[in-house]
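K.L.:
Based on what follows, work out the 3D shape:
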Amino acid sequence: MAGRAFDQPREHPCRSHPEGRAFLPVAQDAIRTFYAAREALRPPKGRQAVLNFAALHTLSVTMLPDCLTRIETELPATASKVIPDRGGIEANLETLISGEADFFLTYAHPYVPMLLDPEQFDWIGMGREAVLPVVSPALHLRGGGAAAGGDLLGQALNRKIELPYLDYGRVSFFGTALQRL
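P.N.:
You can find the predicted model right below:
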């Protein structure tokens, strides 16, 4: 095969366009800003990075332990701190809004407004749970009763009969959802 060898350099002079030369200082400044931000977020030498978590009480004993284990495995140089449940959805959200918490583990439901600016806070779904109403087998509807295991809730709604139920309180997540239901 005739021609030049592949190992011999071939000259292709590279020149930037005027637009590229004009953009170069902007690109260099963006890179400097990125590196400065990365350096500012690093913990000082000898000090461990800490992630602060806020979680509703039920999630702090069901889902949060697995999250913390995964973080410990994947980011061994990072410590975590759990902020105790503040007793109401707004108080718990405040830990995130104020910057006290880096992450907030909560439930989500269309009946419970999240009250967070989606432009300021990102979120990710971690799973789905079903909440099932259960009833004492001794409960009978006034005005005719109902068979145990029957659709007591549906029957009560149809007959407009009040049912006693365990309430969570109006400021809790489930309390807010129940009030709307």
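K.L.:
When you work out contacts or count neighbours from here on, use the C-alpha atoms and nothing else.
P.N.:
Noted.
K.L.:
now the helices: where do they sit in the protein?
P.N.:
Secondary structure of the chain by DSSP state H: the helices cover 18-41, 57-62, 64-74, 89-97, 152-159, 173-180.
K.L.:
Just want to check the distance between the residue nearest the centre of the chain and residue 114.
P.N.:
Central residue of the chain (C-alpha atoms, centre = their mean): residue 123, 4.4 Å from the mean position. Distance of residue 123 to residue 114, computed by C-alpha to C-alpha, to the nearest Å: 11 Å.
K.L.:
One more: residue 62?
P.N.:
In terms of C-alpha to C-alpha, residue 62 sits 21 Å off from residue 114.
K.L.:
Which one's more surrounded, these two?
P.N.:
Between residue 62 and residue 114, residue 114 has the larger neighbour count (other C-alpha atoms under 10 Å), namely 16 against 10.
K.L.:
Was I right to think the more buried one contacts residue 108?
P.N.:
Yes - taking C-alpha atoms under 8 Å as the definition, residue 114 is a contact partner of residue 108 at 7.5 Å.
K.L.:
Residue 96: what's it in contact with?
P.N.:
Neighbouring residues of residue 96 by C-alpha atoms under 8 Å, 6 or more residues apart in numbering: 54, 102-104.
K.L.:
Give me the ChimeraX select line for the residues you listed, limited to the buried ones.
P.N.:
To isolate the buried members of the contacts of residue 96 in ChimeraX, using 16 or more other C-alpha atoms under 10 Å:
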select :54,103,104
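K.L.:
possible to save the contacts of residue 96 as a markdown table with distance to residue 24?
P.N.:
Formatted as a markdown table, the contacts of residue 96 follow (distance: C-alpha to C-alpha, whole Å):
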| residue | distance to residue 24 |
| --- | --- |
| 54 | 43 |
| 102 | 35 |
| 103 | 37 |
| 104 | 40 |
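K.L.:
tell me the two of the contacts of residue 96 that are most distant?
P.N.:
Distance extremes for the contacts of residue 96: the farthest pair is 54 and 102 at 7.9 Å, using C-alpha to C-alpha.
K.L.:
thinking again about what came up before, pick the most deeply packed of the helices of the chain.
P.N.:
Ranked by mean neighbour count, the helices of the chain are led by helix 89-97 with a mean of 19 (mean count of other C-alpha atoms under 10 Å).
K.L.:
Of the helices of the chain, give the one that comes closest to residue 118.
P.N.:
Of those, the one closest to residue 118 (C-alpha to C-alpha) turns out to be helix 89-97, at 12.0 Å.
K.L.:
Would you do the same for the sequence below? I want to compare the two.
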Amino acid sequence: MEAKWLEDFLSLAESRSFSRAAHDRHLTQSALSRRIAALEAWLGAQLIDRSVSPIRLTSTGIMFRGQAAEILRGIYAARTLAHGHELVADGVEVVRMSVVHPLLFTLVPNQLRQIRAELGHVKAKVQAVNVPDGVRAMVEGETDLFLAYHHPHLPIVLDPNRFPFLSLGSERFIPVSAVGPNDGPLFQLPGDSAEPVPFMAYAPGTFLGNVVEMLLLNASRPCALQRVFETHLSEAVKAMVVAGNGLGWLPENSIAREMREKSMTFAGGEQWTTQLEICVYRSSDTQNAAADELWGWLAKSAASNHP
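P.N.:
Coordinates of the predicted model:
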């Protein structure tokens, strides 16, 4: 059996048309028909009822459709794992990096370019994570470096003796809104209880969501906010705010262009802002020489930023 036979079958099961499935699969109709027939011969069962139009799956075909999708998912996953293993086996020095989503759009692209220029033999394999998944990956040895925000009131729970960290800098976390009349914010803190400000919120329990709650609890005056949108992703908050749907909090580096182009503006006083430290963590138990080298490079970079 060949994986492409399964892909052909799933395409045909979706379209219920040999001509449409052949077009989608970039095949002639006769070639697709032969491959479906080959799959049926291999299985020893008929999957397609060709006596009706549009065609339909037989009872065996209906049962096999889910199995075919599951088999393909396993094949694709195996290829991904094998490719990652092949990189290491062929002598390429790979560093596994877990990065929280906001930093994936701001700090990491430039950092990877510098790594490629200065440490060309070291390859970074980057995965976007939330903070709990990044911590778990560090503890379970599934990643070499973990790049995340840190706040002293909301520390990441990793033993510093086992998981040392470097500070790579900091940025402000600020409330922002789309620009309204007279270049002012369309929505502004603290809001009015008679007409609460629509709030683009982070999901409960997320790191940035906890930072927002900390700011609101410690502010000198209450805010009138109506939670009308909720997400795990800062990019989703950004898109909603730029579109004029409400007010939200974002890391300042992630909205530098929008602030410069005046499609977004500051929407509250300093009492509703805080500094987020950018930290990179590693395990003291790692045996990855490439991770050791990259850690040293990051340490030098951090030292130059904090003379």
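K.L.:
sorry, back to before: can you lay out the helices of the first structure as JSON lines showing distance to residue 134 of the first structure?
P.N.:
Below are these laid out as JSON lines (distance: least, C-alpha to C-alpha, whole Å):
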{"stretch": "helix 18-41", "distance to residue 134 of the first structure": "48"}
{"stretch": "helix 57-62", "distance to residue 134 of the first structure": "18"}
{"stretch": "helix 64-74", "distance to residue 134 of the first structure": "26"}
{"stretch": "helix 89-97", "distance to residue 134 of the first structure": "24"}
{"stretch": "helix 152-159", "distance to residue 134 of the first structure": "9"}
{"stretch": "helix 173-180", "distance to residue 134 of the first structure": "14"}
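K.L.:
Quick check: closest non-adjacent residue to the counterpart of residue 112 of the second structure in the first structure.
P.N.:
Alignment note (TM-score structural alignment): residue 112 of the second structure maps to residue 68 of the first structure. Leaving aside its sequence neighbours, residue 68 of the first structure sits nearest to residue 80 (C-alpha to C-alpha, 6 or more residues apart in numbering; 7.3 Å).
K.L.:
residue in the second structure matching that neighbour?
P.N.:
By TM-score structural alignment, residue 80 of the first structure lines up with residue 124 in the second structure.
K.L.:
Also residue 133 of the first structure?
P.N.:
For residue 133 of the first structure, the aligned position in the second structure is occupied by residue 175, per TM-score structural alignment.
K.L.:
thought its match was touching residue 266?
P.N.:
Yes - assessed by C-alpha under 8 Å, residue 175 of the second structure is found in contact with residue 266 at 6.2 Å.
K.L.:
more crowded one of the two?
P.N.:
residue 175 (24 against 21).
K.L.:
any idea how far the more buried one is from residue 91 of the second structure?
P.N.:
For residue 175 of the second structure relative to residue 91 of the second structure (C-alpha to C-alpha), the value is 47 Å.
K.L.:
likewise residue 289 of the second structure?
P.N.:
12 Å.
K.L.:
more neighbours, the two?
P.N.:
Taking neighbours as other C-alpha under 10 Å, residue 289 of the second structure and residue 91 compare with residue 289 leading, 13 against 9.
K.L.:
check contacts around that one.
P.N.:
Applying C-alpha under 8 Å, 6+ apart to residue 289 of the second structure gives the contacts residue 93.
K.L.:
same thing with the one 10 residues further on?
P.N.:
Neighbour list for residue 299 of the second structure: residue 166 [criterion: C-alpha under 8 Å, 6+ apart].
K.L.:
which residue in the first structure lines up with residue 239 of the second structure?
P.N.:
Matched by TM-score structural alignment, residue 239 of the second structure corresponds to no residue in the first structure.
K.L.:
Pretty sure residue 239 of the second structure sits in a helix.
P.N.:
Yes - the assignment for residue 239 of the second structure is a helix, going by DSSP: H, G, I helix; E, B strand; the rest coil.
K.L.:
That one: neighbour count?
P.N.:
Neighbour count for residue 239 of the second structure, taken as other C-alpha under 10 Å: 12.
K.L.:
so what's it up against?
P.N.:
Residue 239 of the second structure touches nothing, counting by C-alpha under 8 Å, 6+ apart.
K.L.:
Would you mind measuring from it to residue 24 of the second structure?
P.N.:
33 Å.
K.L.:
One more: residue 282 of the second structure?
P.N.:
According to C-alpha to C-alpha, residue 282 of the second structure and residue 24 of the second structure sit 46 Å apart.
K.L.:
Likewise for residue 92 of the second structure?
P.N.:
Look at residue 92 of the second structure and residue 24 of the second structure: by C-alpha to C-alpha, they are 37 Å apart.
K.L.:
got it, and residue 172 of the second structure?
P.N.:
Taking C-alpha to C-alpha as the measure, residue 172 of the second structure falls 48 Å from residue 24 of the second structure.
K.L.:
Please apply the same query to residue 13 of the second structure.
P.N.:
Using C-alpha to C-alpha, residue 13 of the second structure is found at 12 Å from residue 24 of the second structure.
K.L.:
out of the two, which sits in the busier spot?
P.N.:
residue 13 (20 against 13).
K.L.:
where's the host helix or strand of that one relative to the chain centroid, distance-wise?
P.N.:
Using DSSP states H and E, residue 13 of the second structure sits within helix 3-15. Its chain's C-alpha centre and that of helix 3-15 of the second structure lie 29 Å apart, by C-alpha atoms, centre = their mean, to the nearest Å.
K.L.:
How about residues contacting it?
P.N.:
Under C-alpha under 8 Å, 6+ apart, the answer for helix 3-15 of the second structure is 18, 20-21, 24-25, 32, 35-36, 38-39, 56-57, 65, 68-69, 72, 75.
K.L.:
Over which residues of the first structure does it lie when aligned?
P.N.:
Residue span in the first structure matched to helix 3-15 of the second structure, by TM-score structural alignment: none.
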